[in-house]
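Student: please work out how this folds:
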Amino acid sequence: MRYRSDHFVAHGSLRDIVVLDADIEDWQQMLSSLASSFWEVFLSVDFPGEPQETPVDARRLFEELESNSDASARLEIRVDGVSFRCYFFQSDEIEFTFDPIEVQDETSFQAVVQFMTWLGDLCGKRVIMTMETAEHAAIPALLDYVPTSVGRVMALLRMGVGERGWV
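Tutor: I've put the predicted structure just below:
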């Protein structure tokens, strides 16, 4: 992937990094891997009236979030100065949000690449970066990471409307 400053212009909109078509096993794999992560990880789970479990069980987490309007969960992973935040909106999509102002050059862009690569390899699924939205599949991806079945990685970068460049 190559750094393009126009993908990170701070004009009030955040950026989303998303695993589409995720399942509860993807969530559990991601949550379980955090204990061995070398990044700064902050996880807050609040189920009123119940003690917090560590490690977090993904299935129970989503069941509690769906059934209890007072329950909340937040995950933040800091990678080389870029903070990726997850609020556990839906179980069929792993979504992290970050502020594009944190990505100012090739060096900070590598944090985004590293995070997308980690997430895609961990889940074995495509990871995209889009403008902040609730409909990720409906808009063009700014960055696209696809792990291959043989373990190599293809990095795809949207070069313009309707064009896709191989890097």
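Student: when you work out contacts or count neighbours from here on, use the C-alpha atoms and nothing else.
Tutor: Will do.
Student: ok, and the closest non-adjacent residue to Cys86?
Tutor: Phe96 (4.6 Å; C-alpha to C-alpha, 6 or more residues apart in numbering).
Student: how about the one you found, what does it touch?
Tutor: Neighbouring residues of Phe96 by C-alpha atoms under 8 Å, 6 or more residues apart in numbering: Asp16, Ile17, Val18, Phe84, Arg85, Cys86, Tyr87.
Student: structure for this one too, so we can compare:
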Amino acid sequence: MTKINYTKVLDQLALQVGGLIEIYVLGASYEDWSRVIDGLRQAGYEMALTELETEIPVDFGPHVFDKMSDVEYRLAIRLGCQVWTSSFYSLDSIDFQGDPRDVTSTGDLVSIIQLMMHLNESLAKRVVLVPETFDPGMVEPYLAIP
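Tutor: Sure thing, here's the model as predicted:
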């Protein structure tokens, strides 16, 4: 991995006014999602799953991608004071959204990098940190692993 200029990334995130930041893994599958959820659980990440804003056990399955139902699922991962969420928008991309206002220190950024590295190691796929976007493949990432 190339050397990360923490100050530069923190400065870029500070300019992200009014939008979220996202961690993306493109080209994912249901099996990739399952590996990620299992790996996060095994690594001790603090996670919560909600269904229509009611917390339920983290019981990951194909139902969280069911667009035909009225059920809305949201997975939240806590990294210190940060909360990263996924609403399972797409089966083929793993997407977690966070608030750049919660990333104010090198320690905050390191926890994001550790999550990104965990995703990369679990899936052997590129993981990027980008501004909120509908097309992460067309945006210059703040960070990319590898």
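Student: out of the contacts of Phe96 of the first structure, who's the most crowded?
Tutor: Ile17 (28 neighbours; other C-alpha atoms under 10 Å).
Student: now name the helix or strand holding the aligned partner of that residue in the second structure.
Tutor: Using TM-score structural alignment, the partner of Ile17 of the first structure in the second structure is Ile23. Element membership for Ile23 of the second structure (DSSP states H and E) is strand 21-26.
Student: ok, average deviation of that strand from the first structure?
Tutor: Aligned to the first structure and superposed, strand 21-26 of the second structure gives a mean residue distance of 0.4 Å (mean C-alpha distance after the TM-score superposition for the first structure).
Student: residue boundaries of the strands in the first structure?
Tutor: Per DSSP state E, the first structure carries strands over the ranges 15-20, 40-46, 72-79, 82-86, 93-98, 127-131, 143-147, 153-160, 163-166.
Student: with distance to Ala58 of the first structure added, can I get those in JSON lines?
Tutor: What follows is those, written out as JSON lines (distance: least, C-alpha to C-alpha, whole Å):
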{"stretch": "strand 15-20", "distance to Ala58 of the first structure": "16"}
{"stretch": "strand 40-46", "distance to Ala58 of the first structure": "11"}
{"stretch": "strand 72-79", "distance to Ala58 of the first structure": "11"}
{"stretch": "strand 82-86", "distance to Ala58 of the first structure": "13"}
{"stretch": "strand 93-98", "distance to Ala58 of the first structure": "12"}
{"stretch": "strand 127-131", "distance to Ala58 of the first structure": "20"}
{"stretch": "strand 143-147", "distance to Ala58 of the first structure": "23"}
{"stretch": "strand 153-160", "distance to Ala58 of the first structure": "27"}
{"stretch": "strand 163-166", "distance to Ala58 of the first structure": "35"}
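Student: ok, longest helix in the first structure?
Tutor: helix 106-123 (DSSP state H).
Student: against Glu31 of the second structure, how distant is the spatially most central residue of the second structure?
Tutor: Most central in the second structure under C-alpha atoms, centre = their mean is Phe96, positioned 2.6 Å from the mean C-alpha point. As for Phe96 of the second structure, its distance to Glu31 of the second structure is 17 Å (criterion: C-alpha to C-alpha, to the nearest Å).
Student: can you check Ile37 of the second structure too?
Tutor: Ile37 of the second structure is 10 Å from Glu31 of the second structure, by C-alpha to C-alpha.
Student: contact partners for the closest residue to Tyr30 of the second structure other than its chain neighbours?
Tutor: Setting aside the residues directly before and after it, Tyr30 of the second structure is nearest to Leu91 in space (C-alpha to C-alpha, 6+ apart), at 6.2 Å. Neighbour list for Leu91 of the second structure: Ala28, Ser29, Tyr30, Trp33, Phe65 [criterion: C-alpha under 8 Å, 6+ apart].
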